[in-house]
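Engineer: predicted structure and sequence below. I'll ask about it afterward.
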Amino acid sequence: MRISFERTGGFAGISKKTTVDTDTLPPDEAATLPRLVEIADLFRLPELITSPNPQSDRFQYKLTVEDNGKQHTVTVSEAALPGTLRPLIEWLQTVAQKK
């Protein structure tokens, strides 16, 4: 499984990008990623999740998941972030900071 993760926006407008691949992660992290994707039900989320009340200086996240020949991209604003997706976003941000 591979996820390309991009965070844009925020006060400074700094973009962060990272790609995480279970083939290159330590075993414990490689086991965590598929569980977080399953909890988020990522493959069933719409491609675009926006907030009815857009707010400036909020982050926007774009995730592209590739797994077993399937690919799905979700773009979500921080203000509209589903609770089920939050643990995956937080985990990806932590991994991105380590790189």
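Structural biologist: Cool, got the structure. Because the structure is predicted, anything quoted here is derived from the model rather than measured. Residues are numbered from 1 along each chain as shown.
Engineer: all contacts plus neighbour counts: C-alpha atoms, from now on.
Structural biologist: Noted.
Engineer: buried residues, the host helix or strand of K17. List them.
Structural biologist: Counting by DSSP states H and E, the element that carries K17 is strand 16-21. Using 16 or more other C-alpha atoms under 10 Å as the test for burial, strand 16-21 gives 18-20.
Engineer: helix or strand next in line after that strand, which one?
Structural biologist: Moving toward the C-terminus from strand 16-21, the next helix or strand (DSSP H and E) is helix 27-40.
Engineer: got another, please set it beside the one above:
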Amino acid sequence: MQVYLERTGGFTGISKTIRVDADTLPTPTAEELSTLVAAADFFQLPEQIISEHSQCDRFQYRLTIENRGQQHTVIVSETALTNTLRNLIEYLNQLQISQ
């Protein structure tokens, strides 16, 4: 599984990119990542998720996942994140810090 996360916006406007190749991760870490992707039902999400209550200086995320010949991209504003997507994004941020 290949995961690409780009965060843009925010107060400073600095973008951040995370790339994860699950095949290079330790097995427990790769399994946790797969569990989070499944919990978010990622491949069934719409391509864009926007909150009705947008706020200035919030982040926007572009998350692309390729897995077993399937690829899907979701663009979501910070204010529209579901708990499962937030958990996935936080996990990806932790992976980047630990690598």
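Structural biologist: The structure has been received and is ready for your questions. Everything numeric in this text was worked out from a predicted model, so none of it was measured.
Engineer: drop the TM-score for these two in here.
Structural biologist: Once superposed, chain against chain, the TM-score is 0.94 (TM-score structural alignment, normalised by the length of structure 1); 99 aligned residues with a C-alpha RMSD of 1.0 Å.
Engineer: quick revisit: the strand holding K17 of structure 1 packs against which elements?
Structural biologist: Judged by 3 or more C-alpha pairs under 8 Å, 6 or more residues apart in numbering; DSSP states H and E, the packing partners of strand 16-21 of structure 1 are strand 2-9, helix 86-98.
Engineer: a markdown table for the buried residues of strand 16-21 of structure 1, including distance to R2 of structure 1?
Structural biologist: As requested, the buried residues of strand 16-21 of structure 1 are exported to a markdown table (distance: C-alpha to C-alpha, whole Å):
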| residue | distance to R2 of structure 1 |
| --- | --- |
| T18 | 11 |
| T19 | 7 |
| V20 | 6 |
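Engineer: OK, contacts around the residue nearest to R62 of structure 2 when sequence neighbours are not counted?
Structural biologist: Counting by C-alpha to C-alpha, 6 or more residues apart in numbering, R62 of structure 2 lies nearest to I75, which is 4.4 Å off, once chain neighbours are set aside. With C-alpha atoms under 8 Å, 6 or more residues apart in numbering as the criterion, the residues that contact I75 of structure 2 are 47-49, 60-63.
Engineer: could you single out the nearest of these to I14 of structure 2?
Structural biologist: Relative to I14 of structure 2, the closest of these is Q60; by C-alpha to C-alpha it sits at 11.3 Å.
Engineer: list the contacts of the nearest residue to V37 of structure 2 once chain neighbours are set aside.
Structural biologist: Excluding its sequence neighbours, the residue lying closest to V37 of structure 2 (C-alpha to C-alpha, 6+ apart) is L88, at 6.7 Å. For L88 of structure 2, the contact set (C-alpha under 8 Å, 6+ apart) comprises 33, 36-37, 40.
Engineer: rerun that using 10 Å as the cut-off
Structural biologist: Neighbouring residues of L88 of structure 2 by C-alpha atoms under 10 Å, 6 or more residues apart in numbering: 32-40, 42, 82, 94.
Engineer: give me the buried entries from the residues you listed.
Structural biologist: Buried, going by 16+ other C-alpha under 10 Å: 33-34, 36-37, 40, 42, out of the contacts of L88 of structure 2.
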